[in-house]
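Enquirer: A predicted structure for the sequence below; I have some questions about it.
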Amino acid sequence: MTDTATIAAALRAGMSIADARRRYQPNEFALRALALCERLGSAPAENLERLAQVEVAQAKAVAELEVAASGPRASARLVTLLPVLVLLGAQLLGMRVLNAVNIFTFGSILFGVLLLLGGRRWSSRILEGAKPKTLDPGAALDAFAAAMNAGLPQRVAVEEVESLFGSQPEVARLINASAETGLAVSKLARAEADRQRLTWRIESERKIHEAGVRLMWPLGLAVLPAFVLIAVVPLAAAMLRGN
């Protein structure tokens, strides 16, 4: 799949939209932008250059958020493996924990494993909820700005954008703001698109930080009790048997 900046450069050099679509493999957003430009007669190179800048910024933001999320993810993985590692380590050190297994310790280990699996699933759901979404929240507003820059009436521009992105109530608010302030609605739309992307990034960071705190719940209610049941109880049984 060719990056959008390359396609924009080809269009800037004079390649037609149809040729660019055939020669390259635009991503979903680039295809939407090209389709809109083709239908509206707007400048495809300018719109794809804007899209390429947005994609670079979004990719950087997603990468940074993934790095931020790697800490809680690694912590969740470590704490779920800790009881098993302690049990195996004790066995390797000659404490013969597994030799002391009886009905009581077997039930303890089994219940601990169930708790551990439940805690792992709980942690995974927390981390999944904090995973950054790669969708561009400002794509529809950028498309509306492109439609307005192409000289379309506002009503037609709204219809064209909604045919691609669905209902866009934010556009009506921007049109009213443009009428009240006298500012070009296309500039307002692009500014709002950038604001929505910034809000998306801040919200994603907040979810990641919250996930790090919320992981304490499965740790305290599932993983730590599982640690006691899987590691501490068999160790205690082995020590008592040794005595």
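Expert: That came through, no problem. Numbers count the residues shown, from 1 in each chain.

Enquirer: going forward, measure contacts between C-alpha atoms and count neighbours the same way
Expert: OK.

Enquirer: spatially central residue for the chain, please.
Expert: For the chain, the residue sitting closest to the mean C-alpha position, by C-alpha atoms, centre = their mean, is Pro132 at 1.8 Å.

Enquirer: spatially nearest residue to that residue, not counting backbone neighbours?
Expert: Ser204 (5.9 Å; C-alpha to C-alpha, 6 or more residues apart in numbering).

Enquirer: take the one below as the second:
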Amino acid sequence: MSAPAGFDPVRTARVLDRVATLVTAGAAPARAWALVEGRGDGVAGAGAGAGAGARVGAGAGAGAGAGAGAVSGAGAGAGSGARATARGSAAADDVRVVVAVAERTGAPVAPTLRALAEALRRTAAGDRAVRVALAGPRTSANVVLALPVLGVVLASLWGVDTLGVLVGSPVGWASLVTAACLVGTGSAWSRRLVRAVEPDGRIPGVLLDVWAVALSGGGSWSGAGDVVRAAVGDRPTDPEEQARLSETLTLARRAGVPAAALLRSAAEDLREDAAAASLADAERLGVRLVVPLGVCVLPAFVLVGVVPVVVALLSSTVAGLG
């Protein structure tokens, strides 16, 4: 559900950690990507990465395409839905932009890759919290939906023809149709609640990370801005990240200090806030999912498991009196 088979944030984080370790040891980013992807000595992979990177952000960084391939491969499974693919693509885009800017400016990329890996692990923690929140209501719904079948069997053993009432009377058919509509409504309601708390796959604070990498290359602020704009292109950016970026750059300019460290700290703050919000959403989800259960699933159980028994008992009683 919230951790789809097509996108595994933990596995993707491991890929980023390995690439960061190789880069720290002295490997070029493009070759590090190729080695992690298992392409032999990485010579061919490095060339492919350079070509793909040249296309990202109008030439903003060799190796970016190879990095995106590694992330996409890390998240690939036997099958994936549209949401899983979108989330994996969003994470790959974030990594691609960071690597492209690092290659363009010559800045060290390993610390940022490790920060992105940690952000993905926090995403996985949020996914697990959502799954835990779903477990109780989902189990309760399955039990409640199974009870009508048990009720029909028990009533038959007692000599009450509930199945005949369900399929052989207008009241039974009305109960079945209404119960089916209620169950369908409850299921759609639950899915909408779950989708509302699912992460979109973007790594929080990545815009600040990109700026930090660009400024770590030693260039001017205007030059760093040009590189970032070329790499980011027209991809959407979070308004909160934009506001935090402006605030941090203004603070660094007024204080006369390098902005890279401040930007990385601000990015970490954003990720901490996002992780806390994700866990809070998961806790609220566990409470909200009880509402479809009570409003839709329980009435469906009454219609299918209780109403036919009452109708059958009344019918047999009236027939006996007559």
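Expert: The structure has been received and is ready for your questions. Quick caveat: nothing in here was measured; it's all calculated off a predicted structure.

Enquirer: overlay the chains and give the TM-score.
Expert: With the length set by TM-score structural alignment, normalised by the length of structure 1, the two chains reach a TM-score of 0.86; 239 aligned residues with a C-alpha RMSD of 2.4 Å.

Enquirer: was I right to think the residue nearest to the centre of structure 1 contacts Val67?
Expert: No - counting by C-alpha atoms under 8 Å, Pro132 of structure 1 sits too far from Val67 to count as a contact (10.7 Å).

Enquirer: Val149 of structure 2 and Pro308 of structure 2, how far apart?
Expert: To Pro308 of structure 2, Val149 of structure 2 is 12 Å away according to C-alpha to C-alpha, to the nearest Å.

Enquirer: go on, Ser169 of structure 2?
Expert: Counting by C-alpha to C-alpha - Ser169 of structure 2 and Pro308 of structure 2 are separated by 10 Å.

Enquirer: okay, those two: which has more neighbours?
Expert: Pro308 (29 against 14; other C-alpha atoms under 10 Å).

Enquirer: that one sits in which helix or strand?
Expert: Under the criterion of DSSP states H and E, Pro308 of structure 2 resides in helix 307-321.

Enquirer: so what does that helix touch, helix or strand wise?
Expert: The contact analysis (3 or more C-alpha pairs under 8 Å, 6 or more residues apart in numbering; DSSP states H and E) places helix 307-321 of structure 2 against helix 162-168.

Enquirer: any idea how far the helix it packs on is from the middle of the chain?
Expert: In terms of C-alpha atoms, centre = their mean, to the nearest Å, the centre of helix 162-168 of structure 2 is set 44 Å apart from its chain centre.

Enquirer: ok, back up a step: for the residue nearest to the centre of structure 1, helix, strand, or coil?
Expert: Recorded secondary structure, Pro132 of structure 1: coil (DSSP: H, G, I helix; E, B strand; the rest coil).

Enquirer: for Met15 of structure 1, which three-state class applies?
Expert: coil.

Enquirer: and it, what pairs with it in structure 2?
Expert: Using TM-score structural alignment, the partner of Met15 of structure 1 in structure 2 is Ala27.

Enquirer: roughly how far apart are that match and Thr85 of structure 2?
Expert: 30 Å.

Enquirer: so the two - more neighbours on which side?
Expert: Set side by side, Ala27 of structure 2 and Thr85 show more neighbours around Thr85, with 19 against 15, by other C-alpha under 10 Å.

Enquirer: how near is the more buried one to Arg191 of structure 2?
Expert: 18 Å.

Enquirer: quick one: secondary structure of the residue opposite Val304 of structure 2 in structure 1 once aligned?
Expert: Mapped onto structure 1 by TM-score structural alignment, Val304 of structure 2 lines up with Ile230. For Ile230 of structure 1, the assignment made with three-state DSSP gives helix.

Enquirer: wait, Ile230 of structure 1 touches Leu114, no?
Expert: No - between Ile230 of structure 1 and Leu114 there is no contact under C-alpha under 8 Å: 10.2 Å.

Enquirer: when the two are compared, which one has more neighbours?
Expert: Between Ile230 of structure 1 and Leu114, counting by other C-alpha under 10 Å, Ile230 is the more crowded of the two (27 against 13).

Enquirer: what residues are up against the residue lying closest to the more buried one once chain neighbours are set aside?
Expert: Nearest residue to Ile230 of structure 1, sequence neighbours excluded (C-alpha to C-alpha, 6+ apart): Ile109, at 4.5 Å. In this structure, Ile109 of structure 1 makes contact with Leu229, Ile230, Ala231, Pro234, judged by C-alpha atoms under 8 Å, 6 or more residues apart in numbering.
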